[in-house]
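coords below, sequence missing:
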């Protein structure tokens, strides 16, 4: 499993676990498929920011579940 800190590892439609802004303190993860990649830089230490297809939720990728 990849940790989601490199933009090149993430593709649209991929199943990922993200942490939403409201869940950053608790660390609760939300699972969904990537609709859009929002971070422009090639690397981010807290995870690449994405929007999920499910309910258009936005958060940072913590775990990439499929390749």
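Structure's in. What do you need? Everything quoted here is computed from the prediction, not taken from an experiment. Numbers count the residues shown, from 1 in each chain.

could you use CA atoms for every contact and neighbour count after this?
OK.

residue contacts, the closest residue to residue 8 other than its chain neighbours?
Spatially, and ignoring its direct neighbours in sequence, residue 8 is nearest to residue 42 (6.9 Å; CA to CA, 6 or more residues apart in numbering). Going by CA atoms under 8 Å, 6 or more residues apart in numbering, residue 42 touches 6, 7, 8.

and the comparison structure, right after this:
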């Protein structure tokens, strides 16, 4: 699938997915951090601010953009 998937929908995100997240510290500025998902931390199927994930580098943030590179 090409194009952007919604980062507020949990089913769009899997471990290994390439994403852009907003870290807690960056919420006032909205600065994006790029990485791959190591673990999904949000249990609900959707979240209005983005699904919370842990990246492979250990950083935690809410998914803003998803890049499906499969």
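Received the coordinates, thanks. Treat the numbers as computed from the prediction; the structure is a model and nothing was measured.

let me see the TM-score of these two.
Remark: TM-score between the superposed chains equals 0.94 [TM-score structural alignment, normalised by the length of the first structure]; 66 aligned residues with a CA RMSD of 0.9 Å.

alignment lookup: the residue nearest to residue 8 of the first structure to the second structure.
Using TM-score structural alignment, the equivalent of residue 42 of the first structure in the second structure is residue 45.

quick revisit: highest neighbour count among the contacts of residue 42 of the first structure?
residue 7 (20 neighbours; other CA atoms under 10 Å).

and that one, how far is that from residue 22 of the first structure?
23 Å (CA to CA, to the nearest Å).

show me the strands in the first structure, by range?
15-20, 30-37, 49-52, 58-64 (DSSP state E).

for these, which one sits closest to residue 2 of the first structure?
Residue 2 of the first structure sits nearest to strand 58-64 of all the strands of the first structure, at 5.2 Å, using CA to CA.

the second structure: matching residues for the closest one?
Taken onto the second structure by TM-score structural alignment, strand 58-64 of the first structure occupies residues 60-66 there.

contacting residues around the residue most central in space within the second structure?
The residue lying closest to the centre of the second structure (CA atoms, centre = their mean) is residue 63, at 2.5 Å. Going by CA under 8 Å, 6+ apart, residue 63 of the second structure touches 7, 8, 19, 20, 21, 22, 50, 51, 52, 53.
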